[in-house]
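> I'll drop the sequence and a predicted model, then ask my questions.
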Amino acid sequence: MTKTVRVRFAPSPTGPLHIGGVRTALFNYLFAKKHGGTFVLRIEDTDQNRFVKGAENYIIESLNWCHIPFDEGPGKNERFGPYRQSERKALYKQYADVLIASGHAYYAFDTAEILDFHRKDHEAKGKTFVYNWHNRLKLTNSLSLSAKETQAKIHAGEPYVIRFKSPQGQTLHLKDLIRGDIKVDSNTLDDKILFKSDGMPTYHLANIIDDHLMQISHVIRGEEWLPSLALHYLLYKAFGWDIPQFAHLPLILKPTGKGKLSKRDGDKLGFPVFPLEWEDPKTHEISRGYKEEGYFPQAVVNFLAFLGWNPGTEQELFSLEALITNFDIARVHKGGARFDADKIKWFNHQYMQLQDNVSLAEAFKSEHNALEDIDVNYIALVIGLIKERATFISDFWDLSFYFFKAPKQYDNKDLNKAIKEDTPELMAELATLVSTMDAFSSKNLQITIKSWIASKNVGFGKVMMPLRLALVGALQGPDVFDIMYMIGKTETVSRIKTLMRHLP
C-alpha cells in the first residue's frame, strides 16, 4: 500500500456513541495502525437540530477508555483543522458553487408543501416519488427556469436548496474492499440535496469535501452508508478529485440475528449498548455503560473486533497490539454480526484472569468499606484464589467475604448434606489437631489433616464438608487448606468451634 494511509471516524454528536460506532472507530484505528497511518476524528455536526450537549466529549472519552485514541481531531494535532463541521461552514458553499458552475448541481426552489403533494400523489398511484432526471424539468429549479428567473428568485430571498444532478443512462462500476465490485444503474438515483436552505451542507457534500481536504485515503464506515456510495463516487468525479478506497462494515445485529442492534434491545435484554454511562441532558434518563458495568476495555475491544472479522485461526484472545498485527480488511465479513451478550462476558472473564492481582485488589478495596483496614497485598492473595470464578470485580465479595470475616449463617441445604451423627466428635478432634500445629502452611495442613482422616478410617467428605461449611458458611470456595492458611490458625479453630456450637 504505497499511498499514505489516513482514515477517519466521523460521528455526529446527536447522543451517546453506540457500540456499533465504537466498532467502526476500532476497525479504522486497527487499519491505520496496521499500515503506519493516521486515525482522524471529525465531528459531523451539520444537523444542528439534533445536536446534543456533551455528546462530543462523550465520544472522545469513549475512544480514550477503549485505548483507541485519535491522532488528529478537535484540539489535537489540528493539521487539517478545524475538525468540527460547524466550524467549517464557510468552506462548503464555495464548493457547492463549483458544482453549480460546472453543471453538476442546481438550485431547487420547490417548497415542502409542493414536494409533499407530489409524494402523496405518487403514493395514491402506487408509486414512489423520486426527484431526478425523469421529473426535474417539471419542477421549480434552475434547470427548468431561465437564468434570469433563477437569479430573480435568489435575489428575492426565496428559500432554495442545491441538489446534485445525477446522470442518466449510466452504469456505475464501484469498488468496495469488503464487498468487491458493485454495479449501480444511475437512472435509479435521486438528486440528493447537497446544501440546505438553512445554509448548512448535508452530510453528503460536507463529508466528501472534508475527506478530500483532510487527504483521507480510505473510508471505512457502516453498511448503512452503502446506498450513498454511488452519490459519493459521482461527487468525487464531479470535482475531479482522487477517489478514496471504500469499505462498508457489516451491521451489528440483535442477539436474535434479526435486525440492527438498538438501545432498546439492551434495555430489554439487560446489557449495555454504550461504552460509558450516559445521562440524557433533557430527560435525565441514564443508559448503562460497559465501563460502569465492570467490563475491562480490553475485553470490549477484543469482543468488538470479532463482530464482523476473524483472524482465520482458532485464537480468540488478542491484545490491541496483536489485533493491529493480525487485522486484515479483506477478512471482514459481508453479512451482519450477531451481538452475543454472553460472549462479551466470556471475554471479560478471560481478561480477568490476565489482570494483575494487586491492581484488582486496589479496585476491589475501593468499592468495599469492609476492606478499608485490610492490607492490599492480602486482598491480592485472596483474589488469586477466587478470580477464576469471577467475571467482574463486583463478583469478588460474594466469592471471598469469608476471607475477611467469619460466616454468620450456614446454608441449610449444605448443613443437611454435610452434618452427620459423628460430625461433632470429628470437628472437636480436628479443632484440637489444628490448634497444636506449628508449621501452619497450606501444604502442611493438607498432609497433616489427610493423614489424620486416614487414621480415623472415615470418608474424606465426612471431615472436609463440615470443615468447609465452618470456614465458608457453604460448600463452595477454593481449596480448603488455602482458606485455612489465609485466615490463620486462631480464626480457623474459632470457626470450627462456632460451627460445633451451631450443631444440635
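Here it is on my side, so go on. Numbering: from 1, shown residues only.
> Only C-alpha atoms from now on, for both contacts and neighbour counts.
Noted.
> Neighbours of the closest residue to residue 249 other than its chain neighbours, how many?
Beyond its immediate neighbours in the sequence, the residue positioned closest to residue 249 (CA to CA, 6 or more residues apart in numbering) is residue 222, lying 4.8 Å away. In terms of burial, residue 222 registers 17 neighbours under the definition other CA atoms under 10 Å.
> repeat for residue 412
Other residues close to residue 412 by other CA under 10 Å number 11.
> do the one 10 residues further on as well
Burial of residue 422, expressed as a neighbour count using other CA under 10 Å, amounts to 10.
> Now do the contacts for residue 340.
residue 255 (CA atoms under 8 Å, 6 or more residues apart in numbering).
> Quick check: the gap between it and residue 229.
Distance check for residue 340 against residue 229: by CA to CA, to the nearest Å, it reads 30 Å.
> returning to that earlier point: my guess is the residue nearest to residue 249 meets residue 248, correct?
Yes - using CA atoms under 8 Å, residue 222 and residue 248 qualify as a contacting pair, with a distance of 5.2 Å.
> Just list what the helix or strand containing residue 400 packs against, helices and strands only.
Element membership for residue 400 (DSSP states H and E) is helix 396-400. Helices and strands touching helix 396-400, as assessed by 3 or more CA pairs under 8 Å, 6 or more residues apart in numbering; DSSP states H and E, comprise helix 376-386.
> another one to put next to it:
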Amino acid sequence: MSITTRFAPSPTGYLHIGGARTALFSWLYARKHGGSFILRIEDTDLERSTQESVNAILEGMTWLGLEYDQGPFYQTHHFDRYKEIIRQLLDQGDAYYCYCTKEELESMRAEQMANKEKPRYNGKCRDLKEHPQGRERVVRFKNPTEGVVTIPDLVKGEIVVANKELDDLIIARADGSPTYNLTVVVDDMDMKVTHVIRGDDHINNTPRQMNILQALGAPVPHYAHLPMILGSDGARLSKRHGAVSVMQFRDDGYLPEALLNYLVRLGWSYGDQEIFSIDEMVEYFRLEDVNVSASTFNTEKLLWLNHQYIMNSDPAHVARHLSWHIGQLGIDPSEGPALMDMVLAQRERCKTLVDMAAAGQYFYIDFDHYDEKAVKKNFTQGSGEVLAKLYDRFAEVTSWEGDVLHQIVAKLAEDLGLGMGKVAQPLRVAVLGTSVSPGIDITLKLLGREKTLSRIRRAIEFIKNLN
C-alpha cells in the first residue's frame, strides 16, 4: 500500500505549535514509509480565512523545512466536487433536506437539556414526505441509528462510539456551501489519503466522517489522534502562554531544526535520546510510540536544545540563519567579519540567534555609548595610558592575526607589571563598548585593524574627558 498523509490547516491565523507538530508527525510518517505528504488549505470558512494566514502557513512550513509532495490544494477550488457528492448522498437516500428554523432548533435543545438529555438534532425532518415551500433548508447526513463505529486509533487504541450518540450533522448550509465534515471526507477520499494524523480534538468528528465515507463506498483511512499540548499551568497551550506561532520562534532566534527536535519529543520518545537529526527522526519515528497523554510545553528545555544546535551545527548553516537576525538590526552583514567566524566566536555563550546578533552587532557598526558599569570598573586611572601604548603597538602590526594580537596584549601587561585583565578589559570596553565579548584575540581579529585603531583613539579621548 502506498502511504499518503496530509496536513490540512485552516487559514484563520498563523501556523501554531500544535499544527506544526501535527505537520511534522504526518511528514515523518510519509517519509519513513516512502509515501506522499500533502498540504491542503481548508479555506471554506470564507469569513475568517485570509490570504495573510495562508502566507503565514506557507512561510512556517518553508522555514521548518517540511516540504510537501502535493499541494498546496485549496478547498475553495473544489466547491463543484462537494456539490456533486452532496447530490449523490441525497439521491441515494443517505442525506435529506432539513427545514427546521433556528428557533425550532433552540427550543428542541432547551427541552432536551431540561430533560437532562444530550442536546442534538432529533431527526424531525429525516423522513419528511412533504417539503415546505419558501423556507430555507440545509442538507443533513442521515447517520445510521443502530450499531457502533469502531476506530482502530494508531495512537489511542480502539475507540468505540455508538451510532445513537451521533446526530444527523449538517453537510450543506442554507446557502449551499459545504461544511467541514463533508469537505474533509471528500478530499481525503479523492486524494487517496491512507493515514489521517491530527489532534485529538477531532475525535468527535472521526466517527461521523467514517460513516460518510462508508455511505460513499470509499476506503476508510487509518486514524491517529495526537494528544494536546499543554502550557506550564496545565491548560491547553494558547496565546497567553507566550510564543505559539512558529514564526515567532524564528523571530526569537531559534533554529528550525531545534524546534523540530523539540516538537518531535512532545509526545514521542525513542529510549532516552534527546537530540535527533532529521534523518534519525525519520528512521525511528513510529505512531505506535506516541504517548497517549498530553505533553507540557517547556520553554527552558527548548532553549537548552537550541543552544545545543547552535554549538554543534555546521557553522555555515547557523550563519545563514544569523544573517537574517543581523539584518533585522538594520545592519548589512557583508560590512564586517564573516558570519561563520562570528558564529564560531559566539556560539558557546549565545543560546539564541537574537543573542548572537545583539552581541555581535558592534563588530559591524559603531556603538554610540559605552556601558556605564563597564566604564566605571575599567576606565580607571592609568587606563588611558594603557590604551595609548596598545594603540602604538597595534599600529605597527602588519599581520592582523589573533595569536599576534594576543601576544601584544600579554607582553604589554608583563611590561607594565599588570594582570592580563587590567589590560584586556579596558581594551575590550574601548573597542566594543562593553566588558563582555569573546577572547580578546578573537575580538580584535573579528573587528579588524581599522575599526580597532579608530575605537581605541575614541576611547582615549573619552577617558581624557572623564578626568
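Received the coordinates, thanks. Since this is a predicted model, take the numbers as computed values, not measurements.
> TM-score for the pair, please.
Aligned and superposed, the two chains score 0.83 in TM-score terms (TM-score structural alignment, normalised by the length of structure 2); 461 aligned residues with a CA RMSD of 3.5 Å.
> Show me which residues of stretch 71-91 of structure 1 are buried.
72-74, 81, 83-86 (16 or more other CA atoms under 10 Å).
> Show me the contact partners of it.
Looking at what lies outside stretch 71-91 of structure 1 - CA under 8 Å, 6+ apart - the contacts are 38-46, 200-201, 206, 213-214.
> can you check stretch 243-262 of structure 2 too?
Contacts made with stretch 243-262 of structure 2 from outside it, assessed by CA under 8 Å, 6+ apart, are listed as 14-17, 20-21, 24, 59-60, 63-65, 237-238, 275-278, 302-303, 305-306, 309-310, 318, 321, 325, 352-355.
> filter the residues you listed to the buried ones?
14-17, 20-21, 24, 59-60, 63-64, 237-238, 275-276, 302-303, 305-306, 309-310, 318, 321, 325, 352-355.
> surely residue 324 of structure 1 meets residue 35?
No - at 9.0 Å, residue 324 of structure 1 and residue 35 do not qualify as touching, with contact defined as CA under 8 Å.
> if we can go back for a sec, state the distance from the residue nearest to residue 249 of structure 1 to residue 296 of structure 1.
Following CA to CA, the distance that separates residue 222 of structure 1 from residue 296 of structure 1 is 25 Å.
> Who's the closest spatial neighbour of residue 455 of structure 2, skipping the chain neighbours?
The spatial neighbour of residue 455 of structure 2 that comes closest, neighbours along the chain excluded (CA to CA, 6+ apart), is residue 431 at 5.2 Å.
> what residue of structure 1 takes the place of the one you found?
If you follow residue 431 of structure 2 across to structure 1 using TM-score structural alignment, you land on residue 471.
> Can you list the residue ranges for helices in the stretch 201-350 of structure 2?
Taking DSSP state H, counting those that start in this stretch as the criterion, the stretch 201-350 of structure 2 contains helices spanning 205-215, 246-251, 256-264, 278-284, 299-312, 315-328, 339-346.
> Format those as TSV; extra columns: distance to residue 366 of structure 2.
What follows is the helices of the stretch 201-350 of structure 2, written out as TSV (distance: least, CA to CA, whole Å):
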stretch	distance to residue 366 of structure 2
helix 205-215	59
helix 246-251	24
helix 256-264	31
helix 278-284	40
helix 299-312	26
helix 315-328	14
helix 339-346	17
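> For residue 383 of structure 2, which of those helices is the nearest?
Residue 383 of structure 2 sits nearest to helix 339-346 of all those, at 26.2 Å, using CA to CA.
> same for that closest one, what does it pack against?
Packing contacts for helix 339-346 of structure 2, counted by 3+ CA pairs under 8 Å, 6+ apart, involve helix 315-328, helix 353-360, helix 440-447.
> Make TSV from those helices and add distance to residue 155 of structure 2 to it.
Formatted as TSV, the entries for those read as follows, by distance: least, CA to CA, whole Å:
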stretch	distance to residue 155 of structure 2
helix 315-328	35
helix 353-360	36
helix 440-447	51
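> So for residue 388 of structure 2, which of those sits nearest?
If you check each of those against residue 388 of structure 2 by CA to CA, helix 440-447 wins as the nearest, at 15.9 Å.
> can you give me the angle whichever helix or strand comes after the closest one makes with helix 440-447?
Using DSSP H and E, the helix or strand that follows helix 440-447 of structure 2 towards the C-terminus is helix 449-466. Between helix 449-466 of structure 2 and helix 440-447, the angle formed by their directions is 110 degrees, by axes from the mean of the first three to the mean of the last three CA atoms, to 10 degrees.
> Can you add secondary structure and neighbour count and give the contacts of stretch 71-91 of structure 1 back as TSV?
Formatted as TSV, these follow (DSSP: H, G, I helix; E, B strand; the rest coil; neighbours: other CA atoms under 10 Å):
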residue	secondary structure	neighbour count
38	strand	21
39	strand	26
40	strand	28
41	strand	24
42	coil	24
43	strand	21
44	coil	24
45	coil	22
46	coil	22
200	coil	23
201	strand	25
206	helix	24
213	helix	11
214	coil	18
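> Buried residues in the one helix or strand residue 158 of structure 2 maps to, which are they?
Residue 158 of structure 2 is located in strand 157-162, with elements delineated by DSSP H and E. Under the neighbour-count criterion of 16+ other CA under 10 Å, strand 157-162 of structure 2 has residue 161 buried.
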